[in-house]
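I'd like to go over a predicted model; first the sequence, then the structure.
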Amino acid sequence: MNIVVDTHTHTLASGHAYSTIMENAAAAQRKGLQLLCNTDHAPKMPGAPHYWFFHNQIVLPRFLHEVGIIRGVEANTLNTQGEIDLFDDSFKYLDWIMASFHEPVFRPASEKEHTEALLNVIKNGKVDALGHLGNPNFKFDIETVLQCAKEHNVAIEVNNSSLTGRSRIGSDVRCDEIVRIGKEIGVYFTTGSDAHFCEDIANLDHAITLLDKYQVEPEKVITSTTSRFLNFLLLRGKPRIVEFEHLYS
């Protein structure tokens, strides 16, 4: 499967990443990406930028090194009510909003509580995708959550970093199960490198291998073409991005 969008990347602004957005974009061009999502950590993550940082992504050109730039965030799931750490006035500045569990922000609890949090994140309607769900510290009812994600058109991330054994150790088993069940249910999948250094931009081989293992149709992988990704944003109720008009079809 060919992937042309990386929907989960970090810059120096996240506090524990090591590259600038220019370096990330240059790597994206070199590796053949057409769209790059900038998804630095939202404010509750230790070391993350102030919320004005996300508003000010409007100063970013829509193209850097000939790669389209998607203004995004990796928000933190805060509680079982499904709240995330973005102010309401932030959403109008952002194209792409992911939500993830992070141990410093949401202390691992029971499977029931994790499931409740994810269901409420989905139902709150503010999040376009759920990030690195394979983390064994945050077990949840996979079938229930993925069915809800399908009903609300929320994408499920296949996080390449989770499959490398370098972070969230033990995620590979649950990621496999998530993709298997997600294929059966018919969810939308997205693919993220979770790069914290520019050379990891577009490193998606493990994610692609897992999607191919279960023969997930390209039509269900929103990062397989620019039109699928951008039209997914329209499905989510986002405004059309005029600078990307030629990438919608």
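Perfect, thanks for sending it.

CA only for contacts and neighbour counts going forward, please
Will do.

in stretch 103-123, what's buried?
105-106, 108, 113-123 (16 or more other C-alpha atoms under 10 Å).

apologies, that question was intended for stretch 54-69.
Within stretch 54-69, the residues scored as buried using 16+ other C-alpha under 10 Å are 54-55, 57, 62-64, 67-69.

farthest-separated two in those?
Taking C-alpha to C-alpha, the two most distant members of the buried residues of stretch 54-69 are H55 and V67; they sit 20.9 Å apart.

which residues of this protein fall in helices?
Remark: helices assigned in the chain by DSSP state H are 21-30, 52-55, 111-124, 142-151, 171-185, 205-213, 226-235.

and the ones you listed: which comes nearest L133?
helix 171-185 (7.2 Å).

by contact count, what packs against the longest strand along the chain?
Using DSSP state E, we find that the single longest strand of the chain is strand 67-76. Judged by 3 or more C-alpha pairs under 8 Å, 6 or more residues apart in numbering; DSSP states H and E, strand 67-76 is in contact with helix 21-30, strand 35-38, strand 96-100.

gap between the shortest one and the chain center?
Looking back up the chat, that one is strand 35-38. 10 Å (C-alpha atoms, centre = their mean, to the nearest Å).

still on that earlier bit, hmm, who's touching the longest strand of the chain?
With contacts defined as C-alpha atoms under 8 Å, 6 or more residues apart in numbering, strand 67-76 is touched by 8, 25, 28-29, 33-42, 44-45, 54, 57-58, 60-63, 84-86, 93-102, 105-106, 131, 244.

how about stretch 124-141?
74, 82-83, 96-101, 108-112, 114-115, 121, 152-159, 162, 168-175, 178, 190, 233, 236.

try this one next to it:
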Amino acid sequence: MYLREPCYDIDELKKENLHIHTFYSSCAKPSMDIETIVRQAEKAGLRRIAVTDHFNDPDFPVVEYNEEMRKKVKQLGAKVDVLFGAELSAYGIGKFLDRTEINKALDYRLYSCNHYHLDYWEHPEDKTPRGYAEHALKVVEALAKSGRADCVAHPFIGRFVKIFEDRNLITNSITDNEIGDILTILKENNVAYELNAGAVIGYPEFARRIWNIGKEVGVVFHMGMDAHRPESVDTADAAENFKKILL
């Protein structure tokens, strides 16, 4: 488990990249082996990284893969702290794909709550933007209160809901009061909100609302590049974009 102290200094937050996929995630580049990732992180001057391969199949051997990589990192004499976790699936309200023993074996438990493009994901009965917003809020609340999560990955963004041409419809239908309430729930349950590179840059207005309200309620932010290729391990370029969007 890992939760940093609350911090609203992007130059400090960028010293961590807590969302990185290895080649064990089928969507990542074959070059994303653990040695390449560690060396990229060291070159970038990062203090801490998290390996978070997709856990979209209950039979995916994430613990075994993590232990294999942990041994390799020890052999490398890495100069960066490496957390071995997973991008887990909260695929419905109170529904989790990972078993308890897997959850407890992870250093870092990052959960996706909005991978609606996957065939097993729960959808709301009300398939309007507001229906999806209400459903996503309930999924995140149930996750936060479950004690299973350290951080929520790219919550609420609409790009995974393919039925809407305008991907901002879902986030636009979430009120500031609802943002304040859900971020307070995360804070009270020691769960971080991810400043995901694609989500901040792709949904700047919503990201700015999250950032400003998050500072007010004191939620913890974790930075995650959602890296699928070696050059995305470095947080520097994204951090400069974050400053333009959030500050």
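Received it, and whenever you're ready, just let me know what you need. Only a predicted model underlies this, so the values are computations on that prediction, with no experimental measurement involved.

next, the TM-score between them, please.
The TM-score (TM-score structural alignment, normalised by the length of the second structure) is 0.74; 205 aligned residues with a C-alpha RMSD of 2.3 Å.

what's the counterpart of I34 of the second structure in the first structure?
Alignment note (TM-score structural alignment): I34 of the second structure maps to I21 of the first structure.

how near is the residue nearest to that match when sequence neighbours are not counted to L204 of the first structure?
What sits nearest to I21 of the first structure in space, not counting adjacent residues and going by C-alpha to C-alpha, 6 or more residues apart in numbering, is T11, at 5.9 Å. Separation of T11 of the first structure from L204 of the first structure (C-alpha to C-alpha, to the nearest Å): 18 Å.

same question, L230 of the first structure
Taking C-alpha to C-alpha, one finds L230 of the first structure at 20 Å from L204 of the first structure.

the more surrounded of those two?
L230 (25 against 21; other C-alpha atoms under 10 Å).

any idea how far Q29 of the first structure is from that one?
19 Å.

next one: I122 of the first structure
32 Å.

same thing with H10 of the first structure?
From H10 of the first structure to Q29 of the first structure the distance is 16 Å (C-alpha to C-alpha).

comparing these two, which residue is more hemmed in?
H10 (28 against 20).

quick one: map that one onto the second structure.
With TM-score structural alignment as the criterion, H10 of the first structure matches H21.

show me what I84 of the first structure lines up with in the second structure.
Using TM-score structural alignment, I84 of the first structure lines up with F96 in the second structure.

can you count the residues close to the residue lying closest to that match once chain neighbours are set aside?
Leaving aside its sequence neighbours, F96 of the second structure sits nearest to A90 (C-alpha to C-alpha, 6+ apart; 4.6 Å). Neighbourhood size, A90 of the second structure [other C-alpha under 10 Å]: 26.

please tell me how far A90 of the second structure sits from H115 of the second structure.
For A90 of the second structure, the distance to H115 of the second structure (C-alpha to C-alpha) stands at 9 Å.

equivalent analysis for E101 of the second structure, please.
On the measure of C-alpha to C-alpha, E101 of the second structure and H115 of the second structure end up 23 Å apart.

give me the more crowded residue out of those two.
Per other C-alpha under 10 Å, whichever of E101 of the second structure and H115 has more neighbours is H115, with 23 against 9.

and the gap between the equivalent of the more buried one over in the first structure and N160 of the first structure?
In the first structure, the residue paired with H115 of the second structure is H102, using TM-score structural alignment. Separation of H102 of the first structure from N160 of the first structure (C-alpha to C-alpha): 17 Å.

likewise V67 of the first structure?
21 Å.

and what of T80 of the first structure?
For T80 of the first structure, the distance to N160 of the first structure - C-alpha to C-alpha - is 26 Å.

quick one: which of the two has more around it?
N160 (27 against 17).

for that one, give me its contacts.
Counted by C-alpha under 8 Å, 6+ apart, N160 of the first structure has contacts 191-194, 203-207.

please apply the same query to E42 of the second structure.
78-80.

just G92 of the second structure next, same as before
So G92 of the second structure contacts 113, 121-123, 139 (C-alpha under 8 Å, 6+ apart).

can we see that at 7 Å?
Residues near G92 of the second structure by C-alpha atoms under 7 Å, 6 or more residues apart in numbering: 121-122, 139.

which one of those residues is nearest I245 of the second structure?
Nearest to I245 of the second structure among these, with distances taken as C-alpha to C-alpha, is V139, at 27.0 Å.

which position in the first structure aligns with that closest one?
Checking with TM-score structural alignment, V139 of the second structure has A117 as its match.

what's the closest non-adjacent residue to that match?
Nearest residue to A117 of the first structure in three dimensions, chain neighbours excluded: T80, at 3.8 Å (C-alpha to C-alpha, 6+ apart).

wait, that neighbour sits on L119?
No: counting by C-alpha atoms under 7 Å, T80 of the first structure stays clear of L119, with 8.7 Å between them.

now the aligned residue in the first structure for K79 of the second structure, nearest residue through space, not along the chain?
In the first structure, the residue matched to K79 of the second structure (TM-score structural alignment) is E66. Nearest non-adjacent residue to E66 of the first structure, counting by C-alpha to C-alpha, 6+ apart: Q29, 6.8 Å away.

spatially central residue in the second structure, please.
Central residue of the second structure (C-alpha atoms, centre = their mean): A153, 2.4 Å from the mean position.

state the distance from it to N189 of the second structure.
Distance, A153 of the second structure to N189 of the second structure, by C-alpha to C-alpha: 16 Å.
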